[in-house]
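> curious how this folds, go ahead:
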Amino acid sequence: MVVHVQQVLRDHGVSGEVRHLAESARTAQQAADALGVEVGAIANSLVFEVLGNPVLVLTSGTHRVDTAKVAALLGVPELTEAGAAFVREHTGQAIGGVAPVGHPEPIGTLVDITLARHDQVWAAAGHPHTVFPTTYDELLRITAGTAAEVDAD
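Here you go, the predicted model:
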């Protein structure tokens, strides 16, 4: 899966290289510690289920997604965190390593505006031991995502 994500990143003109980490980075804090960066510069990839369809929310590692706020943004009654089987089915990747790209089918994506505060952000690259550097604007571009305020007030 990582090789596929790497190719998709190249196809989108992403210059940052996938980095393999010695330790698993299933959480934003683990990734930040491994990379020596602020936890806020980690783009958590969280998959939610909305009316049977996936929605990907890329949020700053310092935030928790406010599901009621995001549901209202999307104009749907509710947003539920997807289980492992749903995530793998729709992304081809395991929870803790979901990349913003490289899924079997395009997934609607929201990108936390707080990530724009960082010159460089890090996102998963298809496996809990892989990440890649990018920027907020690049995340919006490669995911065809929508900038959104997704965190709890």
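
> CA atoms for contacts and neighbours, from now on please.
OK.

> what's near enough to touch the residue of the chain most remote from its centre?
Farthest-out residue of the chain from its mean C-alpha position, per CA atoms, centre = their mean: Pro77, at 22.8 Å. Shown in contact with Pro77 (CA atoms under 8 Å, 6 or more residues apart in numbering): Ala71.

> which helix or which strand is home to it?
Secondary structure assignment for Pro77, by DSSP states H and E: no helix or strand.

> how far away is it from Asp112?
21 Å (CA to CA, to the nearest Å).

> tell me where this protein has strands.
Assigned by DSSP state E, the chain shows strands spanning 19-20, 42-50, 53-60, 80-81, 108-112, 121-124, 130-134, 146-148.

> now the last one: how far from the chain's centre is it?
To tie it back to what came earlier, the one meant is strand 146-148. Mean C-alpha position of strand 146-148 versus that of the full chain (CA atoms, centre = their mean, to the nearest Å) differs by 13 Å.

> here is a second sequence; please produce its structure as well for comparison:
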Amino acid sequence: MAIEQVRGYLKPWGRDKDIIEMEASTATVLEAANALGVIPARIAKSISLKQGDAATVIVVAGDVKLDNRKYKDHFGIKARMLSPEEALQFTGHAVGGVCPFGLPAGVGVYLDVSMKRFTTVFPACGSCNSAIELTMDELNEYSQNKEWVDVCKPINEESANE
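Below you'll find the model as predicted:
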């Protein structure tokens, strides 16, 4: 079970017992926000993408979405989301529980600057009913973040061409 993998992963930092497991689903941003009693923006959602023969996880604030132009400008390739089957294969976590912890070697983790406006955020912990509250410094360290990136835009932002 992926949550046990994440629990073991967080143990060296003494945070394995801080994982919050809920009866309610936390598989979507709104479900997680409701279950935790926080605004949706503070949910740190993990977007899993294909990069060549590998996968990348980009963790973003709950009120933003990937900006394809910014992503392509930064990474030099078109963004391609992993299918649910690929997400499980590449990350070891099922959709709804994908997180930046306990990932197989070769899966790069990037954190989006959209989260920096918060003192703490709540990423998933490997299951569709778990989360942990972390500061930006903790998330940066525990996720083994490769780089802070700016590859998102607000969900409700109108395109410049409209």
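
> let's check: the centremost residue of the second structure is which one?
Mean-position check on the second structure, CA atoms, centre = their mean. Result Ser46 at 2.0 Å.

> for the first structure, which helix extends over the most residues?
For the first structure, the helix reaching the highest residue count under DSSP state H is reported as helix 2-11.

> now the angle from it to strand 130-134?
10 degrees (axes from the mean of the first three to the mean of the last three CA atoms, to 10 degrees).

> distance-wise, check the closest residue to Tyr110 of the second structure other than its chain neighbours relative to Val64 of the second structure.
Leaving aside its sequence neighbours, Tyr110 of the second structure sits nearest to Ile58 (CA to CA, 6 or more residues apart in numbering; 4.7 Å). Ile58 of the second structure sits at a distance of 12 Å from Val64 of the second structure (criterion: CA to CA).

> when these two are compared, which one has more neighbours?
Ile58 (24 against 20; other CA atoms under 10 Å).

> can you pull the contacts of that one?
Shown in contact with Ile58 of the second structure (CA under 8 Å, 6+ apart): 46-49, 109-112.

> okay, those in a markdown table with distance to Gly126 of the second structure next?
Converted to a markdown table, the contacts of Ile58 of the second structure look like this (distance: CA to CA, whole Å):
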| residue | distance to Gly126 of the second structure |
| --- | --- |
| Ser46 | 11 |
| Ile47 | 13 |
| Ser48 | 13 |
| Leu49 | 17 |
| Val109 | 15 |
| Tyr110 | 17 |
| Leu111 | 17 |
| Asp112 | 20 |
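
> of these, which is the nearest to Met136 of the second structure?
Leu111 (9.4 Å; CA to CA).

> what's the burial count for Ser127 of the second structure?
When counting by other CA under 10 Å, one arrives at 23 neighbours for Ser127 of the second structure.

> next one: Gly13 of the first structure
By other CA under 10 Å, the residues close to Gly13 of the first structure number 11.

> now do it against Glu89 of the first structure, distance only.
From Gly13 of the first structure to Glu89 of the first structure the distance is 26 Å (CA to CA).

> sorry, back to before: so which of the strands of the first structure comes closest to Gln30 of the first structure?
Going by CA to CA, the one of the strands of the first structure nearest Gln30 of the first structure is strand 42-50, 9.8 Å.
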